[in-house]
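Participant: A structural model of the following input is requested.
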Amino acid sequence: MESDVKDEAADICVAAAEKYKDNLEKAAQVIKDALDKKFGGRWHVVIGTDFAHRITHEV
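Facilitator: Okay, the predicted model is just below:
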């Protein structure tokens, strides 16, 4: 992803998350619609408060 696209996508995400901080489902839908319209294609948006990940590796 190019730097200018990344910055614009981040701005869209921050604005929606701040505007709909009490309704994460609405924030995700607004972000998805904005990214689909602005950059084309099909974007997937996952937003929430309790996400984690773990990566392991064995030789």
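Participant: CA only for contacts and neighbour counts going forward, please
Facilitator: Fine.
Participant: quick one: contacts for the residue nearest the centre of the chain?
Facilitator: The centroid of the chain falls nearest to residue 45 when counting by CA atoms, centre = their mean (4.9 Å). By CA atoms under 8 Å, 6 or more residues apart in numbering, residue 45 lies in contact with 28, 29, 31, 32.
Participant: I have a second one here; can you model it like the first so I can compare?
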Amino acid sequence: MPEDTKSDAIDLVVTACEKFSSSSRAARMIKEEMDKKFGAPFHVLVEEGFGFEISYIQSRTCYMFLE
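Facilitator: Here you go, the predicted model:
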């Protein structure tokens, strides 16, 4: 993910996770804002203690872990 997009995504994720205690509401906010700002489709997962398997394009992927 380009640095400017990554910076915006990090800010958005932190804001959404601080605003909502529900991971589904945070994920919805992040997805809707990323789709509006950068074009669809974005896939967003927000959850504690889960695993996943996805296909992705290297230049359009950003993994974030908040503690």
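Participant: got a TM-score for the pair?
Facilitator: Taking TM-score structural alignment, normalised by the length of structure 1 as the basis, the two superposed chains have a TM-score of 0.80; 52 aligned residues with a CA RMSD of 1.3 Å.
Participant: returning to that earlier point: for the residue nearest to the centre of structure 1, what is the enclosing helix or strand?
Facilitator: Counting by DSSP states H and E, no helix or strand carries residue 45 of structure 1.
Participant: repeat that for residue 30 of structure 1.
Facilitator: Judged by DSSP H and E, residue 30 of structure 1 forms part of helix 24-39.
Participant: what is that helix packed up against?
Facilitator: helix 3-19 (3 or more CA pairs under 8 Å, 6 or more residues apart in numbering; DSSP states H and E).
Participant: what sits up against the helix it packs on?
Facilitator: Against helix 3-19 of structure 1 from outside (CA under 8 Å, 6+ apart): 24, 27, 28, 30, 31, 34, 35.
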